[in-house]
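**Student:** Mind looking at a prediction? Sequence and model below.
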Amino acid sequence: MIFEDPQQRRWRYSLLLFSALLATALLIGALVVSGLLVPPPIPDTLSQRKLLSAAAIREDMERRIKPRFTPEQFARLARMRAKNRWRLDRLVKGAIEGAMPFAEGSVVAFVLDDDPLSVASLEHHLAQLDVVVPDWFELPGAGCELVERSSEKLRRLLSRAEVLVLPRLANLHQGKWRGAETGEFLRSDEARQCLAQKISARLLQLSADGLNVDLEDLAPEDSEYFLEFLVDLRKELRRFGMRLTVDVPFQDPAFDYEYIAKVSDAVMVMAYDEHFPSSLPGPIASRDWLEQSLDYVIPRLIPDRMVMVLGAYGYDWNVERREKLAEGITFTNTVNLARAAGSLPHFVEGIENSHFAYRDEDEAVHEVWFQDSLALWNQVRRAEKRNISRFGIWRLGTEDETLWHFLGQDRPPKRPDLLQEVPAAKTVEFYGEGEVLTVRTRPQPGRREFATDEQELIREGVYSLVPTGYLVERRGGEGRQVVLTFDDGPSAEWTPAILKVLEQFQAPAVFFMVGEQVLRYPELVEAVAEAGHFVGNHSFSHPHMDEITPAEARVQLNSTQRLIEGLTGRRSPLFRAPYTADVIIDDEAGLAPMRIGLEEGYLVVGANVDSQDWKLLEPQAIADHVVYELLRGAGQIVLFHDGGGDRRATVEALRLLIPRLRALGFQIVSLDRLLEIERRELEEALPWGERFISWSSAVTAWLRSWGFAIIGGLFFACTVLAALRILLLGGVTLIDRYWQRRRRENGAANPNSGETPMVSVIIPAFNEEKVIAATLEALRATDWPRVEFVVIDDGSKDRTAEVVETIAAADPRVRLLRQENAGKAAAANHGLREARGEIVVAVDADTIVSAPAISRLARHFADPEVTAVCGNVEVGNVNSWLTAFQAVEYVTSQNFDRRAFSALNCISVVPGALGAWRRQAVLDAGGYSHDTLTEDADLTLAILRAGGRVIYEPEAIGRTEAPESLSAFLKQRFRWTYGTYQCLWKHKRAFFRGTLGWIGLPNMVLFQILFPALSPIGDLVMVASIIRGDWSAFLAGYLAFLFMDVCASLLAFWLDRKPKWWLLLLLVQRFSYRQIMYYVSLKSMLAALRGMRHGWRKLERKGTVSSSLAPVAQVKRP
């Protein structure tokens, strides 16, 4: 038998080949997966060899520079106040009554509206606060002027909170206290009253609960006017039930604490700035200084109106440059700086503030003093012993996070041990200027070790592990330097066009590529790199990076990075998050899309100049917009797109823009030049250990690219071939039908009008007890006069022979031949040898033949050129979806094909269910062969190769029993498919000879072997294309083919006189039934490789075919 290999050498060789291919695929897959999961080591492009300087982490913090007075000035001020005491008493008379102090235990927080860190801290701790003081009002000069800087975001946040909101009025302008201008304002009665009215009106609009006054750097002689202003404010605010609070420093003679307390609802005593930016280095609030200051202010204040404001920040002094002011730094700044400098801060015994020192990149010594939770714990404990229960925080966003363990509502019991573990900072801090970001420190918790005394006051301590948060460096260039960048590519249409423009003008650029596009067009990645441009990572599938999990984000980055590495041989540290080119970030949420990239060590390249080529359609408009943004100083990096849409306008805009920018004095530079680094730092050669992983990704990219191209080409070719086949078959069928009708109209004689030859109907049978009687009953009703019915019992184990003998006893035309079980081919040959007729009609034992079928077949043999005639086989048991699908297939595939191939003389199979042969021609061809499982197809091809003619007779109808279960169906189709493979191999020499070799056999190869084998791949590609959104071409091709298929099927239904509703079955069949054949094709291929012998695989008969042939229109619907 064809493909039989008793030694199974073919299978062993196939297994070896398959194992080698599988091992190679697994190795490549493992390398690719490892590349996805294991991030490539991104080079440290912006080196950290030097320590970060304090200047590099400058934080725009208000400087509270306090005037210092000589003893003589103190004495003179005291004498002046004693002299004017009666006037001050009268001024504040009645102010004590009706005060609205804060509740005991209240916590007041100062927040800067323009500081994202401050607002973020407020959002985190709002529930722990009682009073919030936002810095909304500024006193700019001497007149009745009020500047407001409130943001809608903060107003909305506070409007929903259950806290008192007291906007702060400060005389701070551009970092400087305007004491002189404020004094001039205070000396004007009209200006004071006007401003008081204006403030109260605005507070009402803001739904605020009062006002906080913070006027500093005042001259001592203005203290009475300041008090008069407070009285004006109190009267105005009281009309609307609002509070007045005042900020005062420790021991400042410009402030009369006693009278301020009388006129205010709360006095905010600023318990910090013992040392300040212009002073020598020292603690923010040492123990002795704090105790002395409290001794001074407590007797002068009303107890329930005093709020002690704690300073939660630090100062960094450059010891060697005394002329330079110290820089205010947050707690996160402080620990980041200590970590970078390799210092361990310590809590100094006796001083009770924390401290460390370091050298900067210029070898200058710095001293840092700061107040962490250890210092503030002691300050709160000491204040509580003096019956102070109301505390404030200057300011939110600068504090040590563990402060909230002992300050604020719903705090746990006060225990110093809660201060040992220091969490990583929740906020993100930036320093430097520019649009290229790199992370310098990442979040890491820290730990403090300290000792306490019997009163649970902390004596001394040290940071055993310094905590850190995100510290992000901004980098950029100077002057009129511009970097061009392109996102969302590569694109087959627009990337090459942009490269040509850049080459024409000798302009460098950076292309941020999407991994999916890299897979499609790997050659363009190489083209960009070879042209001297940088290639950056723009994720794999262009998601919103802040909407996916960190693990997914890392896979997005790793997969694209590995592809770029494999295709260029270089490692790029450049990344731009999708939808996030603008790096003007106000808060932590703004960093979220690029967070993973920063954590992995990438340089995040922003673009504050958006060309808006995704929105603007005119090239001139794009160019004008970019020029405008650059001239106003928006940034130095320009965002364009080379993918994601029609970029025709972008290409033309570049032609206009590049020469125009150069004419305006701008330099178009590469990114390395902008950053003033070596080019190799942005294009590091891959180490050998990493190359295999990256090469595997490149191989995957090329395989995917070429694979999709090949599959797309095959899909197109298959669609075209299938369409041409439908057109050819339909056209030939209609033409042949036309000529047959013309011949009938011209009076062509009946081809069998002469003598009637003897016809032998041979019926191989094996265990056909259930159906053989019905089959013979239908055959015996034939209208052909000279006929015999030869039943060959192939060793049946049931009562098949007894049933036939009973019928034969009643009808001498019926004969029974017996043999040992040898298979269907042997049984058919036995009957062929014993047949008496010159025409043999082969019929399956389950086929119900119409009465005129034999005469319709036999009449064609009047033509001596006719060697065989196909009958019209239909499904006779349409009682389920499966059998209905087979009925549709018989009509639209088998019978429709035979009509056309009959005219071309290349019918590939005369079915064993119903077909007629010239007996001598069959004997000359060797009879039915044992070489294949489809002996009828094998014989048909042999007859055609011998020069015979095979035609189709649609009026010779036979109903066969189709498999009703899936297992039976698969068994039958395996025999057909495997037998087809065997026949093609056996008759391979017939290719390209006659119509059989040029049409019939290629049709079998293409549509019975290749199409079923490739269809699963086509389905996967279709699904992948739909997921990717690149499905239009595939869908258009498929719909075009489906339309032609439907048209051809309608023609087949019409020719076979089938009801039109069968078209609905066809549509369902095309999307379900076809997929079953994938399994059959695969199984048949494996069977051919294994080389095992396969038998007849006869199906168990159910006997469900009706013994009478009903009209087609009455076929039972499933």
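**Tutor:** Sure, I can see it.
**Student:** Could you use CA atoms for every contact and neighbour count after this?
**Tutor:** OK.
**Student:** Then W917 would be within a strand, right?
**Tutor:** Yes: the assignment for W917 (DSSP: H, G, I helix; E, B strand; the rest coil) places it in a strand.
**Student:** got the contact list for it?
**Tutor:** 839-842, 867-869 (Cα atoms under 8 Å, 6 or more residues apart in numbering).
**Student:** give me that answer again for 10 Å
**Tutor:** 759-760, 838-842, 857-858, 861, 866-870, 910, 940, 943, 950 (Cα atoms under 10 Å, 6 or more residues apart in numbering).
**Student:** what does G997 give?
**Tutor:** Contacts of G997 by Cα under 10 Å, 6+ apart are 906, 945, 987-991, 1003.
**Student:** how about a cut-off of 8 Å?
**Tutor:** 990-991.
**Student:** hmm, back to that, keep only those of the contacts of W917 that are in helices.
**Tutor:** 857-858, 940, 943 (DSSP state H).
**Student:** can you put the residues you listed in a markdown table and add distance to N821 and neighbour count?
**Tutor:** Conversion of the ones in helices among the contacts of W917 to a markdown table gives the following (distance: Cα to Cα, whole Å; neighbours: other Cα atoms under 10 Å):
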| residue | distance to N821 | neighbour count |
| --- | --- | --- |
| L857 | 30 | 26 |
| A858 | 30 | 26 |
| T940 | 24 | 27 |
| I943 | 27 | 22 |
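**Student:** Take the residues you listed and write them to JSON lines, including distance to H544.
**Tutor:** Output for these, formatted as JSON lines (distance: Cα to Cα, whole Å):
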{"residue": "L857", "distance to H544": "70"}
{"residue": "A858", "distance to H544": "74"}
{"residue": "T940", "distance to H544": "63"}
{"residue": "I943", "distance to H544": "67"}
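**Student:** Among those residues, which one lies nearest to V307?
**Tutor:** T940 (107.2 Å; Cα to Cα).
**Student:** A further structure is provided below for comparison with the first:
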Amino acid sequence: MRYLLPVVFLVALLAMLMLRGYVHSEILADHRVRPPAPTDQVPEHILAGGPVIDARDKQNPKALGIPDRRLVLTFDDGPDPVWTPKVLDKLEKYDAHAVFFVTGTMASRHPDLVEQMVREGHEIGLHTFNHPDLSFQSTDRIDWELSQNQLALAGAAGIRTSLFRPPYSSFSDALDNESWPVTQYIGSRGYITAFNNTDSEDWKRPGADAIIERATPDGTEGSIVLMHDSGGDRSQTVEALDRFLPDMKERGYRFTNLTEALGVPSAHTEVTGLELWKGKAFVGAVAVSENTTEVLVVGLAVVGVLVFARFGLMLILSFAHARKVRRKGFSWGPPITRPVSVLVPAYNERECIANTVRSLMASDHPLEVIVIDDGSSDGTADIVGGMGLRGVRVVRQPNSGKPAALNNGIRNARYEIVVMMDGDTVFEPSTVRELVQPFGDPRVGAVAGNAKVGNRDTLIGAWQHIEYVMGFNLDRRMYDLLGCMPTIPGAVGAFRRSALERVGGMSEDTLAEDTDITMAMHRDGWKVVYAEKARAWTEAPESVQQLWSQRYRWSYGTMQAIWKHRRALVERGPSGRFGRVGLPLVSLFMVLAPLLAPLIDVFLLYGLFFGPTQKTIAAWLGVLAIQAVCAAYAFRLDKERMVHLISLPLQQILYRQLMYVVLLQSWITALTGGRLRWQKLRRTGAVEAPGVVNNQRQRAAGERRSVA
């Protein structure tokens, strides 16, 4: 289900987007227009006859005219949500009827206007679904255009129509050897084709006076007048109608439907049964697609603005944070030189635990090390005990989970400042000293260190390295200045023991105990800060499955922590700043906004195949460039080599998708009331801190010299 549900969601989203593209003439649309061709194959009586062609009898096609003093006012390309209602108002005002040749794309998007046309006594004709030049199309495509147009009419007004007007048509005497076979085929499908013999040319926007002049027939002859209620600004058409309709009535003309003028039965027939429900289902699907995609586009735009604003804020505040902590003479307060307790919860960490403990023994700050063996079955505790190191204690307990192990370690700690780290992490010699200096400020209750990926030589490791430097540590600089740090990383963090005891220690309520305790510290009024020089090297997951397990736990645990501390939003006092700033930011950018992030990729795919490809690629490259700038700045602040940024484009294409699916799966787990257990990751013990490696080499060289 972890793969099926996200895939179904994305496929449904893409289907809605493609349906919207279909009814907006972005998919399957053909905008070619054929130039005039010879006319020798068109019967003379058709070319010289009236504007209505009845080719239903293939052997005896007829050209029909409009009786004198009858005007059939026709409108093409609608219905339009802006101009069609104005046209209908003018027709109602002067008690005139008209024929609307609608496209399926517009009729399916605005079914209420089609229903209004029929209700007010106007006639509907087909103008194809996507408005292609039918002389380019096969008979199958012509059938498709007609059937889809009829489907839209059935769903909108419950009718079928026998009237048709081909796109890009004009007078019947303009029929040629390419368009005449199309007219014959349309007739064989049971349609009457209506051209026109008076063109207002309102699409040129020549002004109301010119539209009226061109729409007025000579003398008293009847005519089919061509106008448009869609396809652009039709204000001049509406203005012209306000004078044209009453003027022509004064001259004795009647504005009638086409079938009424021809004296034949109505073009409309009622649709019932399965065809009616198919039409309604289609129109309903279009409405869902339109509304959903509009909401998503707006949501994406809002999230995009917020994300870019966050990027800008992050860059500015990170720069300010770096200047603050790196300026000459900066200090948190009196230097912290007293010993600290380092807690190392460990469960089956035999591959890593020796490196972890040795790195602590190389520390240049006095400390005690407490390894809490949480019921390991691989001899982790025995390895530590066998190392015979002074200042290192092993506390054994039955398997109870990481929070319980940390609480056990707190109870056994001798000192006021407690450093916590993971059993797969190694510290540099200066890490502990740098991590505890902020406690010189008595208001500081907890300190976040700088966690770094040690195994960055693989592609997955390089992607996580980018994420750690850019997404985690750059964020922490921003949150530090805002005074609302959301998480003390489990790999490298420090706490006042008295502050921990005040908030009840590490909680087992969530799977993100580090986020949970950080939020609890804020709510208790403590400051939480970031120490950039307190570097810890951790072993990131090396397989997709391990990465999935870790991030699934993180995202689900973060949701749990946000929900647990939701009352911080309305609390006053010391926790108010975190509730007003930190909790909304974490909720928006770590939980809510990423849900819309797949839209970027869905719209990207749609734009590449169906939209403006060059603009789509340019937009994607622009976003990538902004991310690259942020990443490069973050790498510069952390003094990291830029070479790993080569994989940033691939990270955005592949790695980001995995994170989307993980978050979506976490949402599904949360909404369905599911429970997620702690998932142990397989470790290799390959990570060592650079400083530790050098110290160990020096120590080994000294031992060899002593032996010699």
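**Tutor:** Structure's in. What do you need? As the structure is a computational prediction, the values presented were derived from the model and not from experiment.
**Student:** Superposed, what's their TM-score?
**Tutor:** The TM-score (TM-score structural alignment, normalised by the length of structure 2) is 0.80; 660 aligned residues with a Cα RMSD of 4.2 Å.
**Student:** Just the contacts of W917 of structure 1: which are in strands?
**Tutor:** 759-760, 839-842, 866-870, 950 (DSSP state E).
**Student:** Now list the buried members of the residues you listed.
**Tutor:** 759-760, 839-842, 867-870, 950 (16 or more other Cα atoms under 10 Å).
**Student:** Now the two most distant members of those.
**Tutor:** So, those by Cα to Cα: farthest apart are S760 and V950, at 18.5 Å.
**Student:** Where does the counterpart of F692 of structure 1 in structure 2 fall, secondary structure wise?
**Tutor:** By TM-score structural alignment, F692 of structure 1 lines up with W277 in structure 2. Assessed by DSSP states H and E, W277 of structure 2 sits inside helix 273-326.
**Student:** P442 of structure 2 -> structure 1?
**Tutor:** With TM-score structural alignment as the criterion, P442 of structure 2 pairs with P864.
**Student:** So its match, which state does it fall into?
**Tutor:** coil.
**Student:** Based on its surroundings, how many neighbours for it?
**Tutor:** For P864 of structure 1, the count of nearby residues is 10 (other Cα atoms under 10 Å).
**Student:** same deal with S893 of structure 1?
**Tutor:** With other Cα under 10 Å as criterion, S893 of structure 1 counts 14.
**Student:** For it, give its distance to A1052 of structure 1.
**Tutor:** 9 Å (Cα to Cα, to the nearest Å).
**Student:** again with A577 of structure 1
**Tutor:** A577 of structure 1 is 57 Å from A1052 of structure 1, by Cα to Cα.
**Student:** Pick out whichever of these two has more residues nearby.
**Tutor:** Comparing A577 of structure 1 with A1052 by other Cα under 10 Å, the one with more neighbours is A577, at 27 against 22.
**Student:** That one pairs with which position in structure 2?
**Tutor:** In structure 2, the residue matched to A577 of structure 1 (TM-score structural alignment) is P166.
**Student:** Find the residue closest to the most centrally placed residue in structure 2 in space, skipping its chain neighbours.
**Tutor:** The residue lying closest to the centre of structure 2 (Cα atoms, centre = their mean) is L599, at 2.7 Å. Excluding the flanking residues, the one nearest L599 of structure 2 by Cα to Cα, 6 or more residues apart in numbering is L300, at 7.2 Å.
**Student:** What's that neighbour aligned with over in structure 1?
**Tutor:** Checking TM-score structural alignment: L300 of structure 2 goes with F715.
**Student:** so that match makes contact with G1018?
**Tutor:** Yes: contact status for F715 of structure 1 versus G1018: in contact at 6.9 Å, counting by Cα atoms under 8 Å.
**Student:** which of those two has more neighbours?
**Tutor:** F715 (23 against 18).
**Student:** gap between the more buried one and L1035 of structure 1?
**Tutor:** 11 Å.
**Student:** A354 of structure 2 - that's part of a strand, no?
**Tutor:** No: read with three-state DSSP, A354 of structure 2 is helix and lies in no strand.
**Student:** still on that earlier bit, and the buried ones among the ones in strands among the contacts of W917 of structure 1 as TSV, adding distance to Q1075 of structure 1?
**Tutor:** Shown next, in TSV, are those (distance: Cα to Cα, whole Å):
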residue	distance to Q1075 of structure 1
V759	42
S760	40
I839	40
V840	38
V841	35
A842	32
T867	37
A868	34
V869	32
C870	29
V950	32
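**Student:** picking that back up, which ones are touching the match of A577 of structure 1?
**Tutor:** Contacts of P166 of structure 2 (Cα under 8 Å, 6+ apart): 127-128, 133-134, 193.
**Student:** right, and the match of F692 of structure 1 touches G155 too?
**Tutor:** Yes: between W277 of structure 2 and G155 there is a contact under Cα under 8 Å: 7.2 Å.
**Student:** So for those two, which residue has more residues nearby?
**Tutor:** Ranked by neighbour count (other Cα under 10 Å), W277 of structure 2 and G155 place G155 first, with 25 against 16.
**Student:** tell me which element the more buried one falls in.
**Tutor:** Going by DSSP H and E, G155 of structure 2 is part of helix 139-157.
**Student:** That helix relative to helix 273-326, how many degrees between them?
**Tutor:** Angle of helix 139-157 of structure 2 versus helix 273-326, following axes from the mean of the first three to the mean of the last three Cα atoms, to 10 degrees, is 90 degrees.
**Student:** Which is the succeeding secondary structure element to helix 139-157 of structure 2?
**Tutor:** Moving toward the C-terminus from helix 139-157 of structure 2, the next helix or strand (DSSP H and E) is strand 159-161.
**Student:** Which of the residues in that following strand are classified as buried?
**Tutor:** Quick answer for strand 159-161 of structure 2 (16+ other Cα under 10 Å): 159-161.
**Student:** what's the average distance of it to structure 1?
**Tutor:** Taking mean Cα distance after the TM-score superposition for structure 1, the mean distance separating strand 159-161 of structure 2 from the aligned residues in structure 1 is 3.7 Å.
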